[in-house]
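# one predicted model, sequence on top.
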Amino acid sequence: MPQPPSAASRDEPVIRQRGDACPGALRLHAADDGFLARVRLPGGLLTGPQAAALALAADRFGDGHLELTSRGNVQLRGLADGCGAGLAELLDGAGLLPAPSHERVRNIVATPLSGLEGTDRPDALAWGMEFDRLLCASPWAAALSGRFLFAFDDGRGDVASLGPDITVLGRPEGRALVRLGRAADAVELAGPDAPRAALSAARYFLDAAAEAGTQAWRVSELPVEHALRAVEFVRRLDAAGIAAGAVGAVDWPYAPAPRPPVAGDRDRDRATLCVLPPLGRVDSAPWRVLAQVAQEGGGELRVTPWRSVILPSVNGDAPARIEDAGLVVAPDSPWETVTACTGRPGCAKSLADVRADARAVVDRARGPLPVHWSGCERRCGHPRGTAWVDLVATGTGYRITAPGRPVRHDVRPPELAAALADARTDPDVVKK
C-alpha cells in the first residue's frame, strides 16, 4: 500500500524550493468550489459554544457544511472571496484563534477516549492541551510546517499509529515515551515532563532542518546525515532540566479507531457516544444538534482523526436525536471505515466525484478492510496505521489496490460494487 518512505529508505533527500502553503483559518486556500479554511483543534477538543460558532461560520461565509479531517480538524468550504476578516473575527470570538501566528502549526492529535473510561492510563488530552499552551507561547515554533504532526497517546496505540513527527506514548507507573519520527527506539521520561519534552523535540527538528538546508517540513524528510537521534535528544532534555534516558527498540502498540455507538460507559444515566458523519461531511443543522447534546452533557465534544465525533457524556435520548439528524450512531453501519477525499466538484485535480460514487455502492460494497476513495494520485486523507483498500480515479474508472490481491485497473461503475466488496475481504480472513 502507498506509504511515505522513511528517511533511511530514501536515496535522495527531499529538497523543497518553496514555502509551506498548507491552509489555515487565516490563510485560505482557493479551491474549485470557493475558498477553504482549516480550523485546527488541538486534541480535537471543542466546547459546545465553539462547535455552534463553527456552524455559524459555515452558514454565514461558506456552503453550510463542515468537513472533518484525518487530523481531527474542521474545514469550511465554499467560502466567498473577501470573507477572511469576518471569519477570523468570528473564530477569535469563540476562542478558536488563541495564537494567530501559530494557528497553522497547532497540529496536535490525542487519544479521543483518554480520561473517559476509568482506566489507569494517563490523560493524553491533558498532555496535548498543556503542550498546545507551550507551543503557542514559543515564538520560534511558528516556523514549523503546517504539516508537522504531534501525537499524545495514552498508551493504547491509536494516534501513535498515524505517522506523527513527534509521538508521546503513555507508559505504566506515570512514565512516557517520546519517539522522533518513525524511529524504532525512543526516549523515556516522567509523564508530567512529556509536554515540555515534545516541545524540545520540535526545536531539535527545526535546528536539524536549518542545518540540513533542505526546507524539510517533516521528520521523515530530513537527510540521513541530519536525522534526529535519541542520544542527542537526551542531551538536549538534560540541558533543559528534564531527566530522560534512551531505550532500545520498542514494541509499539496499536488500537483501532473508536466505533459507534457507545465507546465507553460513564454511569447508568450517561454514556460516551461515538458519532459518525458519513464521509466526514456534515450539514450545519445536524452539527448544531451535536453542539446542543454536548452542552447538555459534559459541555464538550472531541473530533477524532477518523472523521468521527466523541461526545463524552450524553443522556438517554441523545442517540435518537442524533440519528434523526442523519448521523450514524448504530453499530455496523456501511459507512464505517469508508473515507474519501473532496473529489469533484471541489477539487480541480480530481478525476471523479468520489463522494457520489461512494454513496452509490456503499450498501453493496461492505467488508472488514477500510476503503479510501481518491480522485487523483495524491490520495488526500487516506488511512494510516492499518491495511486499507485504495481506490484511485483514473478518468475512465477506478484502480483498486488491496492487500494480498492483484491490482485491478479501470474498474467501471457496473462492476464497482462487486469488485470493491471482494477487495475489502481480508485474504487472511478468507483462509480461515
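Nice, thanks for sending it over. The model shown is predicted, which means the values in this text are computed figures rather than measured ones.

# contacts, neighbours, all on C-alpha from now
Fine.

# which residue is the nearest non-sequential neighbour of residue 181?
Among residues not flanking residue 181 along the chain, residue 165 sits closest, at 4.4 Å (CA to CA, 6 or more residues apart in numbering).

# the one you found contacts residue 217, doesn't it?
No - using CA atoms under 8 Å as the test, residue 165 is too far from residue 217 to be in contact (9.8 Å).

# SS state for the closest residue to residue 362 other than its chain neighbours?
Distances taken as CA to CA, 6+ apart place residue 334 nearest to residue 362, at 6.1 Å, with adjacent residues excluded. Under DSSP: H, G, I helix; E, B strand; the rest coil, the three-state class of residue 334 is coil.

# how close does residue 334 sit to residue 278?
9 Å (CA to CA, to the nearest Å).

# neighbour-wise, which of those two wins?
residue 278 (22 against 17; other CA atoms under 10 Å).

# this is the comparison structure:
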Amino acid sequence: MVMTRSEPDSCPGVLRLHEAADGPLARIRVPGGRLNPEQLQTLAEAARDLGDGRIELTSRGNVQLRGMRDAAALEQRLTAAGLLPSATHERVRNIIASPLSGRVGGIADVHGLVPPLDAGLRGAPRLADLPGRVLFTLDDGRGDVSGLGGDIGVHGVDGENFALLLGGADSGLRVPADAAVQLMLTAAHEFLDLREGRWRVHEIEDGPRRLADRLLLAHPGLDTTATRVETTAPQDIPIGWLTQGDDLVTLGAGVRLGSLEARVAEFVAAIERPIYLTPWRSLIITDLEEWAAEQVVRVLAPLGLIFDANSPWLQVSACAGQPGCAKSLTDVRADLAEAVETARVLPPSTPAFPRDSLLPEEVVASGRQHWSGCSRHCGRPRGPVTDVTATPTGYRIDPPES
C-alpha cells in the first residue's frame, strides 16, 4: 500500500499530550516493555495522583495515562524514574522485544539488544525526526512479535544470526547478532532518506525492497538468502505459570482490556522483580521462586489479574470508546464487560455469522473479537478477529473472512 500523508505526525508522548475527550493523555515509551519495580510504582502513583487512576497498556508494550491534570509534574516524576531519558527522542523509542526471551524458549536472547538500540536511537540527533509510528521489533525466533507490523526488525534464525525484517517481512538479509543493532540504526537513517513524508516503511512504494537495496550498498558484506522467515500475528498470550530455564518461575498475567488499576500496579511493584509489558496488553513477572509465585497468584488473582489461559477476557479487546473518545458512539468497554460477565463471549469453535442493528445485550460473538465505537476500529489487533462495531442503528458483527 502506498500512502501520502498530508497531516503531521501527531503521536502523543509525555511532552506533547493528546487532548482526548476525557482529558489530556500521555503516552510513555517503554523500550522492550521492561520496567523495574520502582518505575512501575512511579507510574502507579502518577496515575493515581495526576490522572484517572489507571495505567493503560498498549499494543506496542508502552503505557498511557489518561486525564492528566499536571503535565509538568508528570514530566518531573518520569524523568526522575528514568522513563523520560530524552526530550528530543521520546516518541521514537518504540521497541517491542519477545517478552519471554532469555527465560522461556526462543533461539536467541534479544533483551540484550534493547539498551544499545534505544541508546543508538537517542544518540543520533537526526533520528529524532522519525515518525512516532515507526516500530522496531526484536524477535528471538519464536515468531511472537515479528508479525506485529514492525517497520525495522530482526528475527532470530539461529543462536548467532538474525533475519532483517523491513515493513514486517523478511528482507532476505542476514546479520550477525553483534552487528544487528547497528544495521537497524542504519536502516532507520535510510528510511528517513526515502520516506518523503510517509510515516511507515510499508507506505513507501516498494519500500522494503528499496530500503534493502540501500542497506546492501552501505554494507556489501551482508549475507543474503532466498529462504524467507514467515511472519504471522499469533494471539498466543503467555499466561499463567511458566518455568524458566534456570528453574525459577515467570508468571504471565492478563489485564482486563489492558486497563491496570494503580492499586493493583502497586501490588505488582511490591513483588520487586523485573516486569515486562507485552504487546498483548498483559504483564510478565519474572525470576520468582516457586513459593513466591504461588503467593503472587493468591494475592493478585482476586484483584482481577488473569492467570487462567482459558479466560474469555483474553479473547477480547476494545477501543477507548466513550467517554475517552468523542468519535465513539457508545461506551463499548462497558458493553463488552457486560458481554463477558453474562457469558456472551463464546469459545472460538462456535460458528459465527454477520448480524446488524443489535442492542448491546443482543451481541453474542465467538472467539477473538474487537469492539469498536465507530468504523475506524482503533486498536484492532492484527490477525483474524471478529469486529463488533457500534453504528447509528446498533452494533454490527463481522466475523473474519474464512
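Right, received. Where do you want to start? Remember, predicted model here, so these are calculated numbers, not experimental data.

# report the TM-score for the pair.
Superposed pair, TM-score by TM-score structural alignment, normalised by the length of the second structure: 0.89. Supporting alignment: 377 aligned residues with a CA RMSD of 1.8 Å.

# between residue 165 and residue 217 of the first structure, which contacts overlap?
Both residue 165 of the first structure and residue 217 are in contact with residue 148, where contact means CA atoms under 8 Å, 6 or more residues apart in numbering.

# tell me the contacts of the residue positioned nearest the centre of the second structure?
Nearest to the mean C-alpha position of the second structure, by CA atoms, centre = their mean, lies residue 60 at 2.0 Å. Applying CA under 8 Å, 6+ apart to residue 60 of the second structure gives the contacts 94-96, 278-279.

# repeat that for 7 Å
96, 279 (CA atoms under 7 Å, 6 or more residues apart in numbering).

# please say which position in the first structure it maps to.
Aligned counterpart of residue 60 of the second structure in the first structure: residue 71 (TM-score structural alignment).

# and its match, which of the three is it?
Residue 71 of the first structure ends up coil, using three-state DSSP.

# state the distance from it to residue 168 of the first structure.
Distance from residue 71 of the first structure to residue 168 of the first structure, by CA to CA: 16 Å.

# hang on, the earlier thing: aligned to the residue nearest to residue 362 of the first structure, what sits in the second structure?
So, by TM-score structural alignment, residue 334 of the first structure is matched to residue 312.

# what does residue 378 of the first structure give?
Using TM-score structural alignment, residue 378 of the first structure pairs with residue 376 in the second structure.

# so where do the strands sit in the stretch 251-400 of the second structure?
Under the criterion DSSP state E, counting those that start in this stretch, strands of the stretch 251-400 of the second structure are mapped to 259-261, 275-277, 282-288, 316-318, 345-346, 355-358, 365-366, 369-372, 386-391, 394-398.

# output the contacting helices and strands for the fourth one.
Counting contacts by 3 or more CA pairs under 7 Å, 6 or more residues apart in numbering; DSSP states H and E, the secondary-structure elements packed against strand 316-318 of the second structure are strand 369-372.

# one more pass at 10 Å, please.
helix 332-341, strand 369-372, strand 386-391 (3 or more CA pairs under 10 Å, 6 or more residues apart in numbering; DSSP states H and E).

# ok, the match of residue 334 of the first structure - contacts?
256, 339-341, 343-348, 366-368 (CA atoms under 10 Å, 6 or more residues apart in numbering).

# among those residues, which ones are buried?
256, 339-340, 344-347, 366-368 (16 or more other CA atoms under 10 Å).

# among those, which one sits closest to residue 158 of the second structure?
Ranked by distance to residue 158 of the second structure (CA to CA), these are led by residue 368 at 31.9 Å.

# in space, what's closest to that closest one - neighbours in sequence excluded?
residue 315 (4.5 Å).

# hmm, the one you found is touching residue 370, no?
Yes - if you go by CA atoms under 10 Å, residue 315 of the second structure and residue 370 touch, sitting 8.6 Å apart.

# let me see the ranges of the helices in the stretch 1-150 of the first structure.
With DSSP state H, counting those that start in this stretch, the ranges of helices along the stretch 1-150 of the first structure come out as 48-61, 84-93, 124-136.

# so where is the shortest one in the second structure?
For helix 84-93 of the first structure, the aligned range in the second structure is residues 71-80, judged by TM-score structural alignment.

# tell me the buried residues in the matching stretch?
71, 74-75, 77-78.

# mean distance, that stretch to its aligned residues in the first structure?
When the first structure is overlaid, stretch 71-80 of the second structure sits 0.6 Å from its aligned residues on average, using mean CA distance after the TM-score superposition for the first structure.
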